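Colleague: Provided below are the primary sequence and the corresponding predicted coordinates.
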Amino acid sequence: MGFEYFVAKKYLRSKQKTTFVKLSLITYISTIGVMIGVAALIIALSVANGFEHEVRSRIIGFDAHVKLRTYHDRGISDYERVVQRMDSLKSVVGAGPYLSGKGMIASGAGGKEFVKIKAIDPERESKVTNLINNVIYGSLDLGMIKPKEDDKSDREYPGILIGKWLADRLQASVGDRVQVLSAAGIDLGAFSSLPRMRTYRVAGWFETGLYEYDDIYAFISIEEGQKLFEMPGKVTGIQIKLDDLEKATEFSARLNDQLGYPYWSITWFDLNKNLFSWMELEKIMIFLVLSLIILVAAFNIVGTLIMVVMEKRRDIGILKSMGAMASSVMKIFVYQGLFAGLIGAALGLVLGYVFGWSQMKYEWLSIPGDVYIVSALPMRMESIDFVMIATAAVLLCFSATVYPAYKASKLDPIEAIRDQ
């Protein structure tokens, strides 16, 4: 390595009792600024990644990787054969039929809510989603449910699984009777129909941690769904779980080509595209906003180097009179700025990593579990973030050195020495 590196290093370590001591202090402040900016970026993006991972895992746990449906929602009549065919495909872990629709649910306590109703096969559902693991009270038994001891009626009704928030608003506990009205009504002739109503007993509550699901979804059996939605012998579609969710888009396209009309498929990502696009945009905005901290530190480096050039005019003149090229003088100040950037970036990476690692291991920073989907601040550190942030910090610091280094390289050696 050339002499430029050693001169730059000497300037950083200078202990002369001059104004350069103040310059060194500014350099340290600039380095700390870079460190804080890098650490803040690492922590903020790791938190964003953590929340995205939590939301993603809950959505995937609640829904299938791929859904197979028919155009115009005519339903699938030979769904058992289709399910068997899906099960036989490579990379498919499990498949199961489902029906979906909208309706209104009412409880004996007087609560009435609009709901999204999904009819499932509980046995097959466990192979496709993690719904059974989200049951927090009662069970996933959607068969005939016996009445509670204090119930005046001794009649058994089919079971229904409802979300925790929905249960709270309905004031409905396990064993309580609820009535469900479906938009698929009984035809009374021209221009009129009567909503179809079925009675159920609450089999249990589920909680995913996502309010959009826990507040509006209810599950019943396939047989009950066919009665409620007037689809005898049919289902809305087939839900499919793959061995790798990242294969969903490729698998869906291949499925569309193989099956053709009237079938079409959609992936979990397509169903939640707006949500994940918003999360990606949020991370970009976090990166841009917090990069301003590093940018401010870079401007400090510009100011520091300009003052160093003014302080070291005589040294620069002597170096150039001894034969140092303009490019060599420029390198000295570029190295000096890069030292501050590299040291600050390295310290920031370490600080951000230590914070993230300690939070993941000990969860010492808690957040309200009833407001957010988790009770501790989620962290998910990704190597690509470390590389991008470190690269951006070093490039900003390098850019900050160009102007003062260029000015130093253009100094006239005779005038620089004579001025001193």
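Modeller: Alright, I've got the coordinates.
Colleague: all contacts plus neighbour counts: C-alpha atoms, from now on.
Modeller: Fine.
Colleague: How many residues are close by Val21?
Modeller: Around Val21 there are 15 other residues, counting by other CA atoms under 10 Å.
Colleague: Now do the residue nearest to it when sequence neighbours are not counted against Ile316, distance only.
Modeller: Nearest non-adjacent residue to Val21, counting by CA to CA, 6 or more residues apart in numbering: Lys15, 6.7 Å away. For Lys15, the distance to Ile316 equals 18 Å [CA to CA, to the nearest Å].
Colleague: Which one of the two is surrounded by more residues?
Modeller: Neighbours were counted for Lys15 and for Ile316 using other CA under 10 Å; Ile316 has more, 25 against 11.
Colleague: Below is an additional structure, to be compared with the one above:
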Amino acid sequence: MQPYELFIGLRYTRAKRRNHFISFISMISMLGIGLGVMALIVVLSVMNGFQKEIRARILGVTPHLQVMSDSGQLNDWQHVLGIVARDPEVRAAAPYVDGQGMVSLNESVQGVMVRGILPDAEQRLTGLGDKMKNGALGDLRAGSFNIVLGVDLARALGAHVGDTVLLITPQGQITPAGMLPRLKQFHVAGIFEIGMSPYDNALALINLEDAQKLYRMGNSVSGISGSLHNLDLAPQVAYKLEDKLPKDTYATDWTRQNANYFSVVAMEKRMMFIILSLIVLVAAFNIVSTLVMAVTDKQADIAILRTMGASPRSIMQIFMVQGMLIGLIGMATGVIGGVLIALNIGTIVPFIEQLFGVHFLSKEFYYISELPSDLQKADVFVVAGMSFLISLLATLYPSWRAAKIQPAEALRYE
């Protein structure tokens, strides 16, 4: 047994109509809602994939947590390192030295960000050793004055493993001829590739002790890097550490250091959601048109139902069932199609590229050359709920008009 409103609403949806144009508009409404829902799920999954990929590449060389001094040099860094390492959320911690310079080879000169590291500790922090194209990160031994370059930086210099480059630092030394920059020869021990232009183009790694000598820092370092078991807790851990650190030091985390990247991606995701929601909204207007014409087409039936004792509320529910069924079918079709495409986008996009002989994300112009996808259940539920709500609201006015039809007026010319 089922309520007669539901029975009649389902029967109206399945029945053949005298006006075939109404059936055509109903089909267009279903397809429009399905297309909008599918597009929303796929686009949000791709945006999630880009955000996840960018975050992974940034954190491939950037630590989750950094502790620095207001003066730019951390003198008692062993004490600070102990404070950071003892935190239960910190997986690994190590000192580092940051500096600027210029690398020269033959007639090529490139500006670089120089970072002094401990190779073993850096591997535990960021796994940078896994991104080496040539050579090994462990070759950065103290006193060897070896250097590891980003792949694009090495290409611009024309440098290969085994070459000798000249590193020029802005910290000058006073000579009888005046202030001259400091020069030091380094041997290229390896080349890495992160996949992010700011690092591949301008980052050079040397041993921590070599960096301390090069920049005349004595036993001081620029700061302490830390990696966490759960990188999403970085802001909370940084805030908690500041209460334990010395007064002249402070803690920062990866969310603040790279806020621009992630805020742009988040803004683009919100805008794409709003823009693509208009597809569902347009399809909902088609539902309104379908039901208005259905009400006109069924005026005699409505009048008969009213004379048999059906209340205006029951008439309204009959047409709401009809409109909601159109929305549910469109939503279900879109969810199934969107989920299938989002889960298989890594196969679909290469097939389309091969079929038409194009490449959507060329390695020459984009950081990410493959279209990533990260399907999240929350996005699917939000999109499905939003489309269902829009479909429900679209049924209210036509159903209200049906409930206002007077039997005598509707049957006058029958």
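Modeller: Received it, and whenever you're ready, just let me know what you need. All values derive from a computational prediction rather than experimental measurement.
Colleague: Spatially central residue for structure 1, please.
Modeller: The residue lying closest to the centre of structure 1 (CA atoms, centre = their mean) is Glu52, at 1.5 Å.
Colleague: In three-state terms, label it for me.
Modeller: helix (DSSP: H, G, I helix; E, B strand; the rest coil).
Colleague: same thing with Leu149 of structure 2?
Modeller: Per three-state DSSP, Leu149 of structure 2 ends up strand.
Colleague: Trace it over to structure 1, please.
Modeller: Applying TM-score structural alignment, one finds that Leu149 of structure 2 aligns to Ile162 in structure 1.
Colleague: That match and Asn134 of structure 1: what is the separation?
Modeller: Ile162 of structure 1 is 11 Å from Asn134 of structure 1, by CA to CA.
Colleague: For Pro235 of structure 2, pull up the helix or strand it's in.
Modeller: helix 234-242 (DSSP states H and E).
Colleague: What is the equivalent residue in structure 2 for Glu52 of structure 1?
Modeller: Per TM-score structural alignment, Glu52 of structure 1 is aligned with Gln51.
Colleague: same check, this time on Trp268 of structure 1
Modeller: Using TM-score structural alignment, Trp268 of structure 1 lines up with Trp254 in structure 2.
Colleague: Same check on Pro413 of structure 1?
Modeller: Match for Pro413 of structure 1 (TM-score structural alignment): Pro407.
Colleague: can you give me the helices in the stretch 151-300 of structure 1?
Modeller: 164-170, 211-214, 222-228, 248-259, 268-271, 273-311 (DSSP state H, counting those that start in this stretch).
Colleague: closest one to Phe114 of structure 1 among the ones you listed?
Modeller: helix 164-170 (9.6 Å; CA to CA).
Colleague: and that closest one, what other elements does it pack with?
Modeller: Applying 3 or more CA pairs under 8 Å, 6 or more residues apart in numbering; DSSP states H and E, one finds that helix 164-170 of structure 1 contacts strand 112-120, strand 193-206, helix 211-214.
Colleague: change it to 6 Å
Modeller: For helix 164-170 of structure 1, there is no helix or strand it packs on, judged by 3 or more CA pairs under 6 Å, 6 or more residues apart in numbering; DSSP states H and E.
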